[in-house]
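Q: Got a sequence here, can you build the structure:
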Amino acid sequence: MDAVIDFINKIIWDYILIYGLLAVGLFFTIRLGFVQFRLFPEMFRTVLGSGEKDRAGITPFQALCTSLASRVGTGNIAGVAVALYLGGPGAVFWMWMVALLGMATAYAESTLAQLYKIRNENGEYRGGPAFYMAKGLNAPWAGALFSVSLILAFGLVFNAVQANSIADAVEGAFDIPKLWVGIGLAVATAAVIFGGIRQVARVSQVVVPFMAVSYLLTSLYVILTHITEVPAIFTQIVSSAFGLDAAAGGVAGAMLNGVKRGLFSNEAGMGSAPNIAAVATPDPHHPSSQGLVQALGVFIDTLLICTATALMILLSGALVPGSDVTGTPLTQAAMRVHFGSAGEYFVAIAILFFAFTSIIGNYTYAENAMTFLGVGGRAGIMLLRLGVVLMVIWGAYESVTTVFNAADASMGIMATINIVAITLLSGTVFKLTRDYQAQRKTSRKPVFHVQDYPELASKVDGSIWTRNDAGGR
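A: Here you go, the predicted model:
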């Protein structure tokens, strides 16, 4: 079984997705006229100008924070260190490139998720890739396969992985037994997810900005105290990316590891973040505005937080090619250089926050998938929540490689289905983008009117998108 799963992962991740996600990012970047650059200032307006009041959804800022809760995890600390170890400083440059392309992909998938969202039995917004596959492509079977894969990967197994990272870090820094860490983490997780998506959103909008700003301020302190070395570090990053120095990995290693780290971290095209994007009440009331919000999420995750980790490592001198120090230990070694023994505690606390928010963020994706499968009632959601809590306890003290590899395969399957779906629906994304831009150019606040799109009238929820103004409900 291990050999079969490893073979599937190699085919999907080393061939289909690495090139597929890059191609899709480039495709949407060109087709949408470099939307991630032209509308970059608009991304901040769509997040901060959340004046819409709609009890059926969460605010755009909450949606951004919840998606960042899932995106920003242990990979931003350990994964970046691995990419640097295997690919050298040049990996950072390719991380940046894949994030810039990924912003267009994230925009497209989240715009579609907004367009095809529905109301659940409680009148709350739900949606995501499964919904636009079923409604936009008339392929409910693809939506079902996607949903099952998402629940297995994000809802259950990846939460065990995050719990395992927390337990390792806390035990190493504070000498607390893993089982007790797992139980404490499970209690904290239950306190949040048993309140549903709204509770996750409320917690995320407080915790995520705190952890992100704290981490970025720490990195800023390191940069300022080594300001004279920063130009040389950036020169090294660029020269290493093109094989112009003798850094570990060479140009191929830098590109491969940077691309992988970028794709895995920002999740653009994976089909995960659109699940929470669909839950938001967009402001302006147009599907494209929530696409812009989630494009900003990719920027924050990779171009800010991953870069912060990379710079702290490179400025420390702890990166030694050929040594056995990589992953979390490499980041810890770098922080010891900058902050002494307190650096280890900082990394442990950062992992605690990053991984915990990933757990609660991942849960929201799984709840959306349960709704699509028709098991999103009280009993089904209760089983999901209990499953998440139990996986957190189990993952804290157990590490079963086969199970984790199976989750990678599941995520690979869902991502493959998603990039095919958004490519087939690219014409709709293009029309929505053109409409948004045309309205914005006239100094009007963009509003989506489904009656202007007769081909979509039978596919979207008319009670959501048929309005005389932006605020009528």
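Q: From now on I want contacts and neighbour counts done on CA atoms only, so please keep to that.
A: OK.
Q: so Glu109 touches Ser272, yeah?
A: No: the criterion here is C-alpha atoms under 8 Å, and Glu109 misses it with Ser272 at 9.5 Å.
Q: quick one, which of these two is more surrounded?
A: More neighbours surround Glu109 than the other of Glu109 and Ser272, with 35 against 29 (other C-alpha atoms under 10 Å).
Q: tell me the contacts of the more buried one?
A: Glu109 makes contact with 129, 269, 271, 274, 291, 422, according to C-alpha atoms under 8 Å, 6 or more residues apart in numbering.
Q: In the stretch 1-150 of the chain, what residue spans correspond to strands?
A: 118-119, 125-126 (DSSP state E, counting those that start in this stretch).
Q: Dead centre of the chain: give me the residue that sits there.
A: Arg71 (3.0 Å; C-alpha atoms, centre = their mean).
Q: show me the contacts for that residue.
A: For Arg71, the contact set (C-alpha under 8 Å, 6+ apart) comprises 265-267, 301, 358.
Q: That one and Gln294: what is the separation?
A: Using C-alpha to C-alpha, to the nearest Å, Arg71 is found at 11 Å from Gln294.
Q: now Thr105
A: From Thr105 to Gln294 the distance is 10 Å (C-alpha to C-alpha).
Q: For Leu156, see how far away the residue nearest to the centre of the chain is.
A: 16 Å.
Q: residues in contact with stretch 229-246?
A: Here stretch 229-246 makes contact (C-alpha under 8 Å, 6+ apart) with 88-94, 223, 247, 250-251, 254-255, 311, 314-315.
Q: Neighbour-wise, give me the winner out of those.
A: Neighbour counts for the contacts of stretch 229-246 peak at Ala91, which has 35 neighbours (criterion: other C-alpha under 10 Å).
Q: Report whether the expected contact of that residue with Ala252 is present.
A: No: at 9.6 Å, Ala91 does not count as touching Ala252 under the criterion of C-alpha under 8 Å.
Q: What ranges does the stretch 201-350 of the chain have for its helices?
A: Remark: helices assigned in the stretch 201-350 of the chain by DSSP state H, counting those that start in this stretch are 230-241, 250-266, 274-277, 287-298, 307-314, 327-339, 342-372.
Q: The structure of the following sequence is requested for comparison with the preceding one:
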Amino acid sequence: MEFLELIFGKIGDLTWGWSLIPILVIFGCFITIATGFVQFEYFTRMFRVLSNKNNTGDPDQISAREALLVSVGGRVGGGNIAGVAVAITLGGPGAVFWMWAIALVGMATSLVECSLAQLFKRKVGEKTYRGGPARAIIHGLGKEYRWLAVVYAVCLIAAFGLGFNAFQGNTVAGAVQDSLGIDRIWTGIGLAAISGVIIFGGIHRIAKVADVVVPVMAIGYLLMAAAVILLNITSVPGVIYDIVANAFGFQEAVGGGMGAAIAQGLRRGLFSNEAGLGSAPNVAATAEVRHPISQGITQSFSVFIDTIIICSCTAFVILLGDVYVPGAEGIDGVALTQQSMVSHLGGWAQYFLTAAILLFAFSSVIYNYYLGENAMTVLTKNPMGVLVLRIAIIGIVFLGAMAPAATSVFFFSDPMMGILALVNLLAIMMLFPVAMRLLRDFRRQLKAGVERPVLNPDDFADLDIDREAWKAPAA
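A: Here you go, the predicted model:
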């Protein structure tokens, strides 16, 4: 075991330690410039997905909004509550600015990776699609790159399907035990049972649940944060000044100064919004849309919601309070967020935050499961593979909740996610000319007065796209 930990530790050092974050940042900036700042060009268009009139109207198909909410439910999790607190503790208030910066850049990366996932999706059954980076590799780069898709799929199952679900179970059980005094075993049983009911219903049930749970959890958390901000409205300008001043080294809140702020902001921002990591495209591909770029725009909006809105709420709750003391050792992580909320609103707020953590973690569990399921279908066509994965994930959620020390077994999760991200970025780089073709087609139709652009597969006849998934528009 020590040898394995050493090997995976080295992999983690080689990916997250020095190579991956710079590559994500540099490539994100390149995409932003090469696409003409596409995330700002279509920013107002992102909000259209919230309207029912832009959905398919078919209850048996997954709409763009449902795909958005599933991905938001997966992105929004412990990173938005505990991760932001860690970033501020280690990097100072300036880390928040760099979280914002990487989110704005990541919006372009997410648009491209999710548009490619949509283009190369495959129709499965009557009204279901499967796609994602693995299928984009196989059908976009060619069968000779299938080995790369297999590496991606194995890493996706290991990191998201198994490892991160154990940690989510642990997070929920710990929060419930600390605030409500309920034994971990009961939380584990409840979480595993509810998760089982949903994941055995497949992506359609997951999407329907996310359509209800995610708005409730996000709006509830935003209202709490808004109450804190309004109660301290006169202090908000000072907090914003501290964030910007610390970000550029005009103030030094922690050891390491500006360097610590940049490092923590970029790292925690990328962990939270997952732009470029290759996870969200798996969900993006399930939606029924008219043009791949449409879902890319929607998923870009998901990054904005996760980091610019929800992470900012956590940051302001912490920085407007008096629990956080810059540079001082003490509480951090979820405890810092929880105690900051209590200092603003009273003791009852800790129970609200426990409920928020429960919903955040629950939405992440079902999201992580679907990523694992989608990867399993790349590795094997045998339905027993998906069945075994479902049973394993239910057991892992329970194990992580009941025995927190068991999560140490999943030390490979972060290194596997590092490999996953590098494979995904390599695929995006190789397929970027295709993404630019899609973007040019989308812009051309808008310029011609088409309100909602439609992909004509005949215009991409040289590509291996599924004609059942993309039918030529009626004459």
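Q: Could you get me the TM-score between them?
A: Once superposed, the chains reach a TM-score of 0.96 (TM-score structural alignment, normalised by the length of structure 1), with 465 aligned residues with a C-alpha RMSD of 1.5 Å.
Q: quick revisit: wait, which of the contacts of stretch 229-246 of structure 1 is closest to Asp452 of structure 1?
A: Set against Asp452 of structure 1, the nearest of those by C-alpha to C-alpha is Trp94 (40.6 Å).
Q: can you tell me which residue in structure 1 aligns to Ala284 of structure 2?
A: Alignment note (TM-score structural alignment): Ala284 of structure 2 maps to Ala277 of structure 1.
Q: and that match, what does it touch?
A: Contact analysis of Ala277 of structure 1 by C-alpha under 8 Å, 6+ apart lists 60, 63-64, 67, 110, 113-114, 128, 290-291, 294.
Q: Please pick the buried ones from those residues.
A: Neighbour counting by 16 or more other C-alpha atoms under 10 Å classes 60, 63-64, 67, 110, 113-114, 128, 290-291, 294 among the contacts of Ala277 of structure 1 as buried.
Q: In a markdown table, list these along with distance to Met43 of structure 1.
A: As requested, the buried ones among the contacts of Ala277 of structure 1 are exported to a markdown table (distance: C-alpha to C-alpha, whole Å):
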| residue | distance to Met43 of structure 1 |
| --- | --- |
| Pro60 | 11 |
| Ala63 | 13 |
| Leu64 | 11 |
| Ser67 | 15 |
| Ser110 | 13 |
| Ala113 | 17 |
| Gln114 | 16 |
| Gly128 | 20 |
| Gln290 | 9 |
| Gly291 | 9 |
| Gln294 | 9 |
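Q: Which members of those residues occur in helices, if any?
A: Among the buried ones among the contacts of Ala277 of structure 1, DSSP state H puts 60, 63-64, 67, 110, 113-114, 290-291, 294 in helices.
Q: Report how many residues lie close to the alignment partner in structure 1 of Leu379 of structure 2.
A: Using TM-score structural alignment to pair residues, one finds that Leu379 of structure 2 aligns to Leu373 in structure 1. When neighbours are counted by other C-alpha under 10 Å, Leu373 of structure 1 registers 16.
Q: And the one 5 residues further on, by the same measure?
A: The local packing count at Arg378 of structure 1 equals 8, with neighbours defined by other C-alpha under 10 Å.
Q: Could you do the one 5 residues further on as well?
A: As a burial measure, the neighbour count of Leu383 of structure 1 was computed by other C-alpha under 10 Å and equals 11.
Q: Residue in structure 2 paired with it?
A: Counting by TM-score structural alignment, Leu383 of structure 1 lines up with Val388 in structure 2.
Q: Same question for Ala415 of structure 1.
A: Aligned partner of Ala415 of structure 1 by TM-score structural alignment: Ala421.
Q: if we can go back for a sec, roughly how far does the closest residue to the match of Leu379 of structure 2 other than its chain neighbours sit from Val72 of structure 1?
A: Distance criterion C-alpha to C-alpha, 6 or more residues apart in numbering; nearest residue to Leu373 of structure 1, sequence neighbours excluded, is Ala144 at 6.5 Å. Using C-alpha to C-alpha, Ala144 of structure 1 is found at 27 Å from Val72 of structure 1.
Q: more neighbours, those two?
A: Neighbours per residue (other C-alpha under 10 Å) separate Ala144 of structure 1 from Val72, with Val72 holding more: 33 against 19.
Q: Distance check, that one against Ser204 of structure 1.
A: In terms of C-alpha to C-alpha, Val72 of structure 1 sits 12 Å off from Ser204 of structure 1.
Q: Pull up the overlap in contacts between those two.
A: Counting by C-alpha under 8 Å, 6+ apart, the residues touching both Val72 of structure 1 and Ser204 are Thr357.
Q: ok, the aligned partner of Ala78 of structure 1 in structure 2 - contacts?
A: The alignment partner of Ala78 of structure 1 in structure 2, by TM-score structural alignment, is Ala82. By C-alpha under 8 Å, 6+ apart, the contact set of Ala82 of structure 2 is 332-337.
Q: make it 6 Å
A: When contacts are counted by C-alpha atoms under 6 Å, 6 or more residues apart in numbering, Ala82 of structure 2 touches 333-334.
Q: now swap in the one 10 residues further on and tell me
A: Residues counted as contacts of Gly92 of structure 2 (C-alpha under 6 Å, 6+ apart) are 253-254, 261.
Q: before we move on, what about Asn362 of structure 1?
A: Applying C-alpha under 6 Å, 6+ apart to Asn362 of structure 1 gives the contacts 70, 154-155.
Q: Keep only the residues you listed that stay in contact in structure 2.
A: Among the contacts of Asn362 of structure 1, the contacts conserved in structure 2 (both residues aligned by TM-score structural alignment, their matches' C-alpha atoms under 6 Å) are 154-155.
Q: Switch the contacts of Asn362 of structure 1 over to TSV, and while doing so, append distance to Pro446 of structure 1 and neighbour count to every line.
A: Shown next, in TSV, are those (distance: C-alpha to C-alpha, whole Å; neighbours: other C-alpha atoms under 10 Å):
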residue	distance to Pro446 of structure 1	neighbour count
Ser70	29	28
Phe154	34	26
Gly155	35	27
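Q: Closest one to Trp180 of structure 1 out of the contacts of Asn362 of structure 1, please.
A: For the contacts of Asn362 of structure 1, the nearest to Trp180 of structure 1 is Gly155 (22.1 Å; C-alpha to C-alpha).
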